[in-house]
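Student: need a structure here:
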Amino acid sequence: MARNGLTDRMVKQARKPGVLIDGAGLRLRVTINPNTKEVRKSWVLRVTVKGGPIREIGLGSADDIPLAEARERATEARKLARDGVDPIVARDAERAQRALEAARAMTFKQCAEALIASHEAGWKNAKHRQQWANTLKTYVYPVFGDLPVQTIDVSLVMKAIEPIWKTRTETASRVRQRIESVLDWAAVRGYRQGENPARWRGHLERALPARAKIQKVKHHAALPFADLPAFMAELRAMSGDSARALEFAILTATRTNETLKARWSEIDLKAKVWIIPGERMKAGREHRVPLPLAALAVLNAMRKAHPKSEWVFPGASTRTDREPTLSSMALLMTLRRMKRTDLTAHGFRSTFRDWAGEMTNFPREVAEQALAHTLKDKTEAAYRRGDALEKRRRLMDAWGTFCAASRASAKIVQIRKSNG
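Tutor: Sure thing, here's the model as predicted:
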């Protein structure tokens, strides 16, 4: 007997192309690469499937599969054929099953990291990606990050979120949502089957107390609108770009980040409109902001102060590792300098909404559009194609006038409104 179980006859004849018959349909096929002259030897079985045609099945390379093993494989294939099972189909099904089992062995952490990598291009900023990664790393991976994603069940999900559900409800809710997203992602890609154990509606809502019952909603601290004219007078008296940025944010009822990232290329001074691109908006849609006279005055002051900047509110630092605009803390620090630690910059959007609802006759939807709020009524949102720019222009002009009013005139307007 020669190397790898081949007979002396096979070894002698396997130096030139051809087929050597071992018996019962098992053959040794020899081929030679015409370019490299490499000799290749492989086991082949010819077998007739019951009631079907003759099939030729590759059993592997003779360099890797000894003759004895080739004969065993041939015997197993002939048994399948006698039972009417195509050995090639059976082999392919077995390979697919092994591949599926290997895929399902992916851990929850591997799936989460793959989901984050596939979605991060669509996320607005690196902070969102970091929040995803940090919450999973802190609350989920220690519990079941290294377990196969297929094995994640309700008990494991509860073990991750229940300890913080009552004490850190908002965080726990986001963790649950992210677990649910990862498991959905894994299911779509065939890494797991069955119901999503992190689903809330009709599922975990029956096992955990509702957020509304254990979490007090904390609204952004807002200034009563009657006090706004006096506040604005004090703010206008302050110097510095941060004060102008806060003033502009209040006059336009925009979010802090929308104001701080404003570019001159977004602003049409002639049309008195600021067009914020969708990628900088919370709802992901372009938002046109009518600019009242007071807001235009702020813009003129900033243009005069920084004539060469592409940013309306540029940062003072020249370091390349810092944002080119004012810090996200700039508006809050301005409020602290005014000794108004009871307020937040975002809270002035609530001040605007309260004023619009109580002091004007503008429809609710106009005020909501001024704040770039997404309509909760999906049907109404589907039919509303315009953004009521001209109506909002009148609203914002009235808001600018109110912000510039004296305390006395603001009280008179309020009294007239309440008696009217």
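Student: hey, let's count contacts and neighbours off CA atoms from now on
Tutor: Fine.
Student: what sits against Ala187?
Tutor: Neighbour list for Ala187: Gln193 [criterion: C-alpha atoms under 8 Å, 6 or more residues apart in numbering].
Student: did I read that right, it in a helix?
Tutor: Yes. According to DSSP: H, G, I helix; E, B strand; the rest coil, the state of Ala187 is that of a helix.
Student: which residues sit against stretch 12-21?
Tutor: Met10, Arg27, Leu28, Arg29, Val30, Thr31, Ile32, Val39, Lys41.
Student: For it, buried residues please.
Tutor: For stretch 12-21, burial by neighbour count (16 or more other C-alpha atoms under 10 Å) applies to Ala14, Val19, Leu20.
Student: just stretch 408-420 next, same as before
Tutor: For stretch 408-420, a neighbour-count test (16+ other C-alpha under 10 Å) marks Ala410, Gln414 as buried.
Student: Please give the structure of this sequence too, so both can be compared:
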Amino acid sequence: MHRLSALKASRIKEPGLHADGGGLYLQVGRGDARSWIFRYSADGRERQMGLGPAHTVGLAEARDMALELRKLRLKGVDPIEARKAEQEACRRQRASAVTFSQAVSEYIRLNRAGWRNDKHAAQWTSTLKTYAEPVIGSRPVASIDANDILRVLEPIWIDKAETASRVRGRIEAVLDWSTVRGQRSGENPARWRGHLELLLPAKSKVRKVAHHAAIDRAELPKFMALLSKQPGTGAHALSAPPPNRGRWIESRGEPHPPSGRAAP
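Tutor: A predicted model of the protein is given here:
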């Protein structure tokens, strides 16, 4: 143990591994490149773990690191595998912090080249920015669940069934992409089959909202003349200019609410 000294280590010129003891070696390479190596055996094979360059990690620090690694070996832990697991945990923690808005931007950026045209990319951006991002844009993709998806879809599922269906499909695609990227795990909460189909009516069964056709501007004087001849307060209210609350109450023949109280 402790075969090297800081001065002796600095004077070694011969390439190769130079033992300090306890599995710690100074590795000298071409161009006088120097680094610290910890050598050990695990599962019947020899392994080498880099501890850093000698110009950054001094001899004393390298010995402390080697001591901690020998303690891991006493517990049956492979230091290299333990470091890999720690790095993966850190990577997953960073990935899990990615928000839905960030995932959408990256998904569109990477897939734009494969889409038919710029209009398709614009539709993706517009629908998700209009309907999804105000609700779940700031949420980490790792924490998005079925309730979040329903909060996006329920307000538009009946009146805008086609748009809502596309929004659902696009959310599903983004979350699938996030899963593959390691940003989330588990089932996709935006999937339709066996999941949202149990919570929302199928698009084909949603009754389309039929709106009354708007009257042509040129026909408006004729319409108003006919309306003025109709009996009842309904026709009178419709023919009046856009009223304030008080005028509208009067047109219905209702009394004003007492002062300080809102009308029903």
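Student: neighbours of Gly122 of the first structure, just the number please.
Tutor: Residues within reach of Gly122 of the first structure, counting by other C-alpha atoms under 10 Å, total 8.
Student: State the distance from it to Leu115 of the first structure.
Tutor: Distance of Gly122 of the first structure to Leu115 of the first structure, computed by C-alpha to C-alpha, to the nearest Å: 12 Å.
Student: Redo the buried residues of stretch 12-21 of the first structure as CSV? Include distance to Ile164 of the first structure and secondary structure.
Tutor: Formatted as CSV, those follow (distance: C-alpha to C-alpha, whole Å; DSSP: H, G, I helix; E, B strand; the rest coil):
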residue, distance to Ile164 of the first structure, secondary structure
Ala14, 71, coil
Val19, 70, strand
Leu20, 71, strand
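Student: Quick check: of the residues you listed, which lies closest to Asp268 of the first structure?
Tutor: Relative to Asp268 of the first structure, the closest of the buried residues of stretch 12-21 of the first structure is Val19; by C-alpha to C-alpha it sits at 81.8 Å.
Student: Which parts of the stretch 201-350 of the first structure are strands?
Tutor: Assigned by DSSP state E, counting those that start in this stretch, the stretch 201-350 of the first structure shows strands spanning 267-268, 273-276, 287-290.
Student: Surely Leu331 of the first structure is in contact with Ser242?
Tutor: Yes. Between Leu331 of the first structure and Ser242 there is a contact under C-alpha atoms under 8 Å: 6.0 Å.
Student: So what's the residue count around the counterpart of Pro134 of the second structure in the first structure?
Tutor: Using TM-score structural alignment, the partner of Pro134 of the second structure in the first structure is Pro142. Using other C-alpha under 10 Å, Pro142 of the first structure is surrounded by 11 other residues.
Student: what's the answer for Arg393 of the first structure, then?
Tutor: If we define neighbours as other C-alpha under 10 Å, then Arg393 of the first structure has 19 of them.
Student: is it fair to say it lies in a strand?
Tutor: No. Arg393 of the first structure sits outside any strand when classified using three-state DSSP, being helix.
Student: What is the equivalent residue in the second structure for it?
Tutor: Aligned partner of Arg393 of the first structure by TM-score structural alignment: none.
Student: so what's Arg393 of the first structure closest to, chain neighbours aside?
Tutor: Nearest residue to Arg393 of the first structure, sequence neighbours excluded (C-alpha to C-alpha, 6 or more residues apart in numbering): Pro290, at 5.1 Å.
Student: which of the strands of the stretch 201-350 of the first structure sits most buried?
Tutor: Comparing the strands of the stretch 201-350 of the first structure by mean neighbour count (mean count of other C-alpha atoms under 10 Å), strand 287-290 comes out on top with a mean of 22.
Student: In the second structure, point out the residues matching that one.
Tutor: Under TM-score structural alignment, there is no match for strand 287-290 of the first structure anywhere in the second structure.
Student: and that strand, what does it pack onto?
Tutor: strand 273-276, helix 389-403 (3 or more C-alpha pairs under 8 Å, 6 or more residues apart in numbering; DSSP states H and E).
Student: hmm, try it at 6 Å
Tutor: strand 273-276 (3 or more C-alpha pairs under 6 Å, 6 or more residues apart in numbering; DSSP states H and E).
Student: picking that back up, quick check: the match of Pro134 of the second structure vs Pro148 of the first structure, distance?
Tutor: Distance from Pro142 of the first structure to Pro148 of the first structure, by C-alpha to C-alpha: 14 Å.
Student: cool, Ala133 of the first structure as well?
Tutor: Distance from Ala133 of the first structure to Pro148 of the first structure, by C-alpha to C-alpha: 19 Å.
Student: cool, Tyr383 of the first structure as well?
Tutor: Taking C-alpha to C-alpha, one finds Tyr383 of the first structure at 45 Å from Pro148 of the first structure.
Student: Please say which of these two ends up with more neighbours.
Tutor: Pro148 (19 against 8).
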